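Novice: just a sequence and a predicted model for now, questions to come.
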Amino acid sequence: MMDEDETSYRWETEYERSWENIQEDDSGTLKAIVADEGEKMRRRPPGGKKRIRLGMMRHLFLIVDLSNAMDQKDLRPSRLSCTLKVAENFILEFFDQNPISQLGVIVTRSSKAEKVTDLGGNPYHHVNKLKEVASCRGEPSLQNAMEMALQSLKHVPSHVCREIIIVMASLTTCDPGDILDTCESLVAHRIQCNIVGLAAEVHLCKRICERTKGQYGVILDERHFKELLMQHVTPPPALESAEASLIRMGFPHHHSTAPASYSMCQLDSSDAALGTVGYFCPQCKAKYLDLPVECKLCRLMLVSAPHLARSYHHFFPLPVFNEQHPTETWLCLACQSHVSSTAYECSECHQLFCPQCETFIHETLHMCPGCCSSLPSQTNDTVKS
């Protein structure tokens, strides 16, 4: 009984002694334990040299369960508050790593489904709208939510990766028909469905993910919740049956015009306002406030050059650094701090990085500072020769 009490779940404890996770190093400064960074390193797939055909253009619907099950307090301070925070981080990170993709938000409660935002490329619009409707009531309807996402995704071109991510808090669903028929419709339209469960494993959810070749996971705590959702940020491998095709894109300029006008993205919104500044489609001159977006008139994909440049690292991922265990204090190239812990060495430039910088380089920067700093000198030597 004593062993069971010591290994209880986090939500069963009254408080946490977070100050005990702080330790002092040899120089007398305080530092946090870097166990999380080590776990991230172990979870990262090895290699990076293998070329994998990825679904770079993604249209994704995030379905959030806002039933009464979201009011449970097993996540602090509640499931709803924790879900909103994790969903916000996911949406921002999704558009940072997938700048030419689009996302929409659907909520389900009172045995109905409600589309909060349609497919779009403005992350802050999705986050703000989700917070506005964040109230729990009734039971969820998984089938209605999946059908609503299906109606929008089935018209997406075949070269676009179509996905659904469901955050499910309830163990039951109130559906008007056979949900397995909806699952087969997702399979027919090659739409991948991923589910993150907040309570316990449900056979129906597991079967839906298996049929649509998605991933299903049940969280253990807040940190595991974030990990399960963040694993969907990276573009998934493209289907073998997906055909390669050229995609016409427009690169509109941001400028102003004399007569004020409405933007095409605000026509169906209640907060539409006249304005003179925006992005104008180079083909039909339609006005939009944010990029990327698909023109509603001529169906041309409108993006900016930085959006394509930021997608480059998915095709050429940074190789995993080699773990080293120096016997003496060493200098981290990135943060220029003297470190006595585990070092990570780049296989190309052989520079050493601390665990925190190594995690930042692989998950945010996507390029090695040591390799980049050596490029100008190599270019100058080539020019001189």
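Specialist: In hand now; what should we look at?

Novice: C-alpha only now, for contacts and for neighbours.
Specialist: Fine.

Novice: check the spacing between E20 and L30 real quick.
Specialist: 12 Å (CA to CA, to the nearest Å).

Novice: next one: the longest helix along the chain to chain centre, how far?
Specialist: Ranked by residue count under DSSP state H, the longest helix found in the chain is helix 79-97. Distance of helix 79-97 from the chain centroid (CA atoms, centre = their mean, to the nearest Å) equals 8 Å.

Novice: what segments of the stretch 1-150 of the chain are strands?
Specialist: Assigned by DSSP state E, counting those that start in this stretch, the strands in the stretch 1-150 of the chain fall at 22-24, 30-32, 58-65, 102-109, 112-120.

Novice: indicate which one of these is closest to T276.
Specialist: strand 112-120 (21.1 Å; CA to CA).

Novice: report the buried residues of the closest one.
Specialist: Neighbour counts over strand 112-120 (16 or more other CA atoms under 10 Å) mark K112, A113, T117, L119, G120 as buried.

Novice: re earlier: how about the strands of the stretch 1-150 of the chain in TSV, adding distance to G214?
Specialist: Output for the strands of the stretch 1-150 of the chain, formatted as TSV (distance: least, CA to CA, whole Å):
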stretch	distance to G214
strand 22-24	39
strand 30-32	36
strand 58-65	13
strand 102-109	17
strand 112-120	20
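
Novice: for L352, find the nearest of those.
Specialist: strand 30-32 (19.4 Å).

Novice: so what does that closest one touch, helix or strand wise?
Specialist: For strand 30-32, the packing partners by 3 or more CA pairs under 8 Å, 6 or more residues apart in numbering; DSSP states H and E come out as strand 22-24.

Novice: spell out the residue ranges of the helices in the protein.
Specialist: Per DSSP H, the chain carries helices over the ranges 2-6, 35-43, 79-97, 123-132, 142-153, 179-188, 203-211, 222-230, 305-310, 312-315, 355-360, 369-384.

Novice: which residues outside the second one are in contact with it?
Specialist: The contact list for helix 35-43 (CA atoms under 8 Å, 6 or more residues apart in numbering) reads P355, Q356, T359.

Novice: gap between the last one and A87?
Specialist: Using CA to CA, T359 is found at 21 Å from A87.

Novice: what's the answer for the first one, then?
Specialist: P355 sits 26 Å away from A87, going by CA to CA.

Novice: check G214 too.
Specialist: G214 is 19 Å from A87, where distance means CA to CA.

Novice: show me which of those two is the more surrounded one.
Specialist: A87 (21 against 18; other CA atoms under 10 Å).

Novice: show me the contacts for the more buried one.
Specialist: Counting by CA under 8 Å, 6+ apart, A87 makes contact with nothing.

Novice: from memory E147 sits against T182, does it?
Specialist: Yes - with contacts counted by CA atoms under 8 Å, E147 reaches T182, the gap being 6.7 Å.

Novice: which stretches of the stretch 151-300 of the chain form strands?
Specialist: 161-168, 192-197, 216-218, 249-250, 254-261, 275-280, 287-288, 293-294.

Novice: nearest to H366, of the ones you listed?
Specialist: Closest among these, once you apply CA to CA, is strand 161-168, at 22.6 Å.

Novice: ok, second structure coming up, stack it against the first:
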Amino acid sequence: MADSDGEYVEDLSDDELAAPAHADGSYGTRSKGGRQNGKKGDGRKGKGGRTKAAWEDIKRSWETVIEAEDGSLTVEALIEAEKRRRLMRDTTPLQRGIIRHLMLVLDMSFAMAEKDLLPNRYLLTLNYAVDFVREYFEQNPISQMGIVGMRDGIAVRISDMGGNPAEHIEKLRTWAEEQDPQGNPSLQNALEMCRGALFHTPSHGTREVLMIYGALLSSDPGDIHDTISNLLADRIRVSIVGLAAQVAICAELCTRTNAGDTSTYSVALHEQHFRELFLAATTPPVTHEGPSGDAQKQKDQPNGTATSTQSSLLMMGFPSRALASKDGVSFCACHNRPTREGYACTRCRAKVCRLPAECPVCGLTLVLSTHLARSYHHLFPLRGWVEVSWSEAVKSVACFSCMTPFPPVPKGKGAEAEQQKMAGVSESGRYKCQVCGNHFCIDCDVYAHEMIHNCPGCQSDTRGAAANGEVDGGGNGEAAVNGSQENGGADIMVVDS
């Protein structure tokens, strides 16, 4: 047998040998210049002097263009439309709780062994849970989270409430390797465990439960409606992402605990949709006055649930990083482990190894200024950029941020009519900031709105805050001071230095 795939020629009839090879190599994957009747053909040479196989020179036309009835539509345009769909959302500043306490509940019952989501629901959920933990603490650095599982009719604690993403990810990976889905889920047991974990959280933070539910049943020891009433009394909001069909009790649970908002319960259609629904929970929920239909009951609650969403004073400390001497090793108060570096509490001087954290000695919240800044963008999101027409595209030849060249402006009056127009997609490939007026590409549009949450053009503008519209809170949200008073954006914070 020949040494390489390019030199191998299967047994062919005389008619097949005499027939000319197809131009685009669609009749086979063998080399056109392979050996025929013991003689080497005049095929193209690849690396090492061997003859190239036909499949090595395939032009992947399906990745560049799709023919339509009224013209050609590029796949790049479809990808761009998908990116714009994620960005075209309401950017109205709303009151949100930026200090969150979230319990993640994962279904680990027999229903998660189904393979309608590859490789199966269980492994895909745990993989997405790892991504969710990273993104959650990236977008909410001063928040905390705990993880609970449902299996064998009970609730199991995977990780305790904490602000260290490495610990949560380690526990999730351990469960993925050592445990398999089995038994029935129990909504009531999982919610009661979440209630116990969120009971002692401070009143200035939000109390949330995010549940990934793959079953169509729930094995509960009691009346789950009593549990829902207790969740309302404790101001706990529940959101559910379903992996099967819609379940009536899940819809009722989410609607009652979210002031009648039905969007907090969704059913995933496929893997990508599941990931989008999962990661959408990284955005803090909008603060409500109280769930509709239960407002009168909450007014009678002794803990004052109806007025618990008002702003409150919060004491915070901003410690500096302290490096020990060459031989100086001390124990941290949070893990009781020897470390050479850490942060000293600004009130009691106790040492903690990482931030953000709550001082184990005096209970003071310790954060960095960068943590506070990264959480603030949820209150005043960056405005959406608008599409640029060909008539306005002559003002720019490259992206203001990354300097990527834009498509040249076509000549002729009928240029605009010949272009394929899709919802939200710019025909010129340019997107303009409504404040500074600079033009950006789609990749910078996505990066600015999903990662840095600031406009590079507005940040580099040296004309002052008045030019950017930041005096009256009408700018891009970088320094909208008055907006926090009008929209109730954040709690008033007292800094302990």
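Specialist: Structure's in. What do you need? If you're wondering where the values come from, they're calculated on a predicted model, not measured in any experiment.

Novice: kindly provide the TM-score of these chains.
Specialist: For this chain pair, the superposition-based TM-score is 0.83 by TM-score structural alignment, normalised by the length of structure 1; 349 aligned residues with a CA RMSD of 2.6 Å.

Novice: rewinding a little: nearest to D65 of structure 1, of the buried residues of strand 112-120 of structure 1?
Specialist: A113 (9.4 Å).

Novice: contact partners for the closest one?
Specialist: Shown in contact with A113 of structure 1 (CA under 8 Å, 6+ apart): I106, V107, P140, S141, N144, A145, M148.

Novice: just how off-centre is stretch 221-235 of structure 2 within its chain?
Specialist: That offset, for stretch 221-235 of structure 2, works out to 30 Å (CA atoms, centre = their mean).

Novice: which part of structure 1 lines up with that stretch?
Specialist: Under TM-score structural alignment, the counterpart of stretch 221-235 of structure 2 in structure 1 spans residues 176-190.

Novice: what sits up against the matching stretch?
Specialist: Applying CA under 8 Å, 6+ apart, the external contacts of stretch 176-190 of structure 1 come out as L142, Q143, N144, M146, E147, L150, K154, R162, Q192, I208, R211, T212.

Novice: residue in structure 2 paired with the third one?
Specialist: Structural correspondence for N144 of structure 1 with respect to structure 2 (TM-score structural alignment): N189.

Novice: quick one: its match and S218 touch, right?
Specialist: No - in this structure N189 of structure 2 lies outside contact range of S218 using CA under 8 Å: 9.8 Å.

Novice: OK, contacts around the residue lying closest to G205 of structure 2 once chain neighbours are set aside?
Specialist: Computed as CA to CA, 6 or more residues apart in numbering, the closest residue to G205 of structure 2 that is not its neighbour in sequence is I99, at 4.9 Å. Residues near I99 of structure 2 by CA under 8 Å, 6+ apart: N140, I142, S143, H204, G205, T206.

Novice: PyMOL command for the buried members of the residues you listed?
Specialist: The following PyMOL line selects those of the contacts of I99 of structure 2 that are buried, judged by 16+ other CA under 10 Å:
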select buried, resi 140+142+143+204+205+206
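
Novice: please convert the contacts of I99 of structure 2 to JSON lines, extending it with distance to A415 of structure 2.
Specialist: Shown next, in JSON lines, are the contacts of I99 of structure 2 (distance: CA to CA, whole Å):
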{"residue": "N140", "distance to A415 of structure 2": "46"}
{"residue": "I142", "distance to A415 of structure 2": "51"}
{"residue": "S143", "distance to A415 of structure 2": "51"}
{"residue": "H204", "distance to A415 of structure 2": "56"}
{"residue": "G205", "distance to A415 of structure 2": "54"}
{"residue": "T206", "distance to A415 of structure 2": "53"}
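
Novice: can you lay out the buried residues of strand 112-120 of structure 1 as CSV showing distance to K50 of structure 1?
Specialist: Below are the buried residues of strand 112-120 of structure 1 laid out as CSV (distance: CA to CA, whole Å):
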residue, distance to K50 of structure 1
K112, 44
A113, 41
T117, 37
L119, 32
G120, 32
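
Novice: picking up where we left off before, buried ones among the contacts of stretch 176-190 of structure 1?
Specialist: The neighbour-count test (16+ other CA under 10 Å) marks L142, Q143, N144, M146, E147, L150, K154, R162, Q192, I208, T212 as buried among the contacts of stretch 176-190 of structure 1.

Novice: please pull up the equivalent of S304 of structure 1 in structure 2.
Specialist: In structure 2, S304 of structure 1 lands on L368 (TM-score structural alignment).

Novice: corresponding residue for H59 of structure 1 in structure 2?
Specialist: Match for H59 of structure 1 (TM-score structural alignment): H101.

Novice: who touches its match in this structure?
Specialist: Contact analysis of H101 of structure 2 by CA under 8 Å, 6+ apart lists S143, Q144, M145, L198, T201, G205, T206, R207, E208.

Novice: from those, which is closest to A113 of structure 2?
Specialist: M145 (25.8 Å).

Novice: residues contacting the corresponding residue of structure 1 for the closest one?
Specialist: Residue mapping for M145 of structure 2 onto structure 1 gives L103, with TM-score structural alignment as the criterion. Residues near L103 of structure 1 by CA under 8 Å, 6+ apart: H59, L60, F61, L62, D118, L119, G120, G121.

Novice: if I look at L210 of structure 2, how far off is H378 of structure 2?
Specialist: Distance from L210 of structure 2 to H378 of structure 2, by CA to CA: 19 Å.

Novice: now the counterpart of C348 of structure 2 in structure 1, nearest residue through space, not along the chain?
Specialist: In structure 1, the residue matched to C348 of structure 2 (TM-score structural alignment) is C284. Spatial nearest neighbour of C284 of structure 1, chain neighbours left out: C298 (6.6 Å); criterion: CA to CA, 6+ apart.

Novice: now swap in E271 of structure 2 and tell me
Specialist: Nearest non-adjacent residue to E271 of structure 2, counting by CA to CA, 6+ apart: L117, 6.3 Å away.

Novice: just checking, the one you found touches Q272?
Specialist: No - applying CA under 8 Å as the test, L117 of structure 2 and Q272 come out as separate, 10.1 Å apart.

Novice: can you redo the contacts of helix 35-43 of structure 1 as TSV with distance to E39 of structure 1?
Specialist: Formatted as TSV, those follow (distance: CA to CA, whole Å):
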residue	distance to E39 of structure 1
P355	10
Q356	12
T359	10
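
Novice: compare those and tell me which is most surrounded.
Specialist: Most neighbours among these, by other CA under 10 Å: P355, with 23 neighbours.

Novice: that one matches what in structure 2?
Specialist: Under the alignment (TM-score structural alignment), P355 of structure 1 pairs with I442 in structure 2.

Novice: perfect, I'm done here.
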